[in-house]
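# sequence unknown, structure follows:
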């Protein structure tokens, strides 16, 4: 799946392959070449496992991680809760979001305050990162919480 869209494909894999959730590999489909992460392994009807020999696998569930859309919750500079808004930024999966650093995407500029980590992301000690210098790759972020630094339109009239 990629950004809410799902499709199926088949690929040849060496018989001696062992696969585990969290692993990443490249899939060559008719539409695109993409890097994916294994999110589920089905070895029978309604039977999922964390790892298996490829010969036992009926379906590998994956998520594209080479290019991702990350949800961002922006809190206004002045702290007005009713002005909180959401947006999505499209970035390479290996883009790093870092707490206390400012990011700029077109007209949007924000300072990262916290990172909510996806359940399928490997190697993170916490599901939320909120200390200065904490970072996560975009492909591992479920949501970014940030302070809006964008200039607001104003008029002297």
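That came through, no problem. Please read these numbers as outputs of a predicted model, since none were measured by experiment.

# only C-alpha atoms for contact and neighbour calcs from this point on.
Fine.

# Hmm, residue 18 is touching residue 57, no?
No. Using CA atoms under 8 Å, residue 18 is not in contact with residue 57, being 9.7 Å away.

# These two: which has the busier surroundings?
The residue with more neighbours, out of residue 18 and residue 57, is residue 57; 17 against 13, by other CA atoms under 10 Å.

# now the more buried one: how far from residue 45?
Separation of residue 57 from residue 45 (CA to CA, to the nearest Å): 11 Å.

# now swap in residue 66 and tell me
30 Å.

# Compare the two (neighbour count), which wins?
residue 66 (19 against 8).

# Hmm, residue 92 and the more buried one touching each other?
Yes. Counting by CA under 8 Å, residue 66 touches residue 92, with 5.7 Å between them.

# then this one, side by side with the first:
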């Protein structure tokens, strides 16, 4: 095995051959042949953080692996491990002890509150002139939806009039688009 390290004899960054790898590494400079011991770099420890994964009304306790030096933010996209299954999730809240914060270092995190973003159920309200029909559409979390384009849900054709996002704003302008996991509700007009 070879590593790049600073050689005191060459006074430069050179390639070194690792001769022994125990508590310290015994290395030899491939340029000048100088032997010396180098302390091993501490490998970051992986932490399994408790994660509550929500998927359309149902929640389960899973785990998310983070390195000890990692910092986590609300809205980060991570992978949660639930037994043999793994889900793409978005962090919605971070719990540190009895406080909720928007960011934290991995060792300080007690629980990550998340929701799945791989396959999501999008709520659609289709207005037909007299009444509004509620429809649920299961789709990939990265599927794009565009204002004023035509879609089909539960056999009903509709054109999107506006999109309500999870983080607040309404998207009304023709051509504006977003992905399914960011949508709180789609409003459409039946065709």
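Nice, thanks for sending it over. Remember, it's a predicted structure, so these values are computed and weren't measured experimentally.

# Any chance you could compute the TM-score here?
After superposition, the two chains reach a TM-score of 0.83 (TM-score structural alignment, normalised by the length of structure 1), with 138 aligned residues with a CA RMSD of 1.3 Å.

# quick one on the thing from earlier: what do residue 66 and residue 92 of structure 1 both touch?
residue 139 (CA atoms under 8 Å, 6 or more residues apart in numbering).

# OK, contacts around the residue nearest in space to the middle of structure 1?
By CA atoms, centre = their mean, the mean C-alpha position of structure 1 lies nearest to residue 139, the distance being 3.2 Å. Counting by CA under 8 Å, 6+ apart, residue 139 of structure 1 touches 65, 66, 67, 68, 70, 92, 93, 94, 95.

# redo that, cut-off 6 Å
65, 93 (CA atoms under 6 Å, 6 or more residues apart in numbering).

# Now check structure 2 for the residue matching it.
In structure 2, residue 139 of structure 1 lines up with residue 181, judged by TM-score structural alignment.

# So that match, which state does it fall into?
helix (DSSP: H, G, I helix; E, B strand; the rest coil).

# Residue 5 of structure 2 contacts residue 13, correct?
Yes. Shown here, residue 5 of structure 2 and residue 13 form a contact pair, counting by CA atoms under 6 Å, at 5.3 Å.

# So which of those two has more stuff around it?
residue 5 (15 against 12).

# so how far is the host helix or strand of that one from its chain's centroid?
Assigned by DSSP states H and E, residue 5 of structure 2 belongs to strand 2-7. Distance of strand 2-7 of structure 2 from the chain centroid (CA atoms, centre = their mean, to the nearest Å) equals 35 Å.

# Also stretch 3-12 of structure 1?
Distance, centroid of stretch 3-12 of structure 1 to centroid of chain: 17 Å (CA atoms, centre = their mean).

# Which stretches in structure 1 count as strands?
With DSSP state E as the criterion, structure 1 has strands at 18-20, 24-28, 33-44, 47-49, 51-53, 59-64, 67-75, 85-92, 96-98, 102-105, 108-117, 128-129, 135-137, 141-148.

# can you tell me what part of structure 2 the longest one aligns to?
Which is strand 33-44 of structure 1. So strand 33-44 of structure 1 sits over residues 86-97 in structure 2, by TM-score structural alignment.

# do the same with the first one
Aligning strand 18-20 of structure 1 against structure 2 (TM-score structural alignment) gives residues 71-73.

# got a list of what the counterpart of residue 75 of structure 1 in structure 2 touches?
Under the alignment defined by TM-score structural alignment, residue 75 of structure 1 is paired with residue 127 of structure 2. Residue 127 of structure 2 is in contact with 189, 190, counting by CA under 6 Å, 6+ apart.

# Residue 180 of structure 2 now?
Neighbouring residues of residue 180 of structure 2 by CA under 6 Å, 6+ apart: 141, 142, 143.

# Turn these into a markdown table, columns for distance to residue 21 of structure 2 and neighbour count.
Formatted as a markdown table, those follow (distance: CA to CA, whole Å; neighbours: other CA atoms under 10 Å):
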| residue | distance to residue 21 of structure 2 | neighbour count |
| --- | --- | --- |
| 141 | 46 | 20 |
| 142 | 45 | 15 |
| 143 | 49 | 13 |
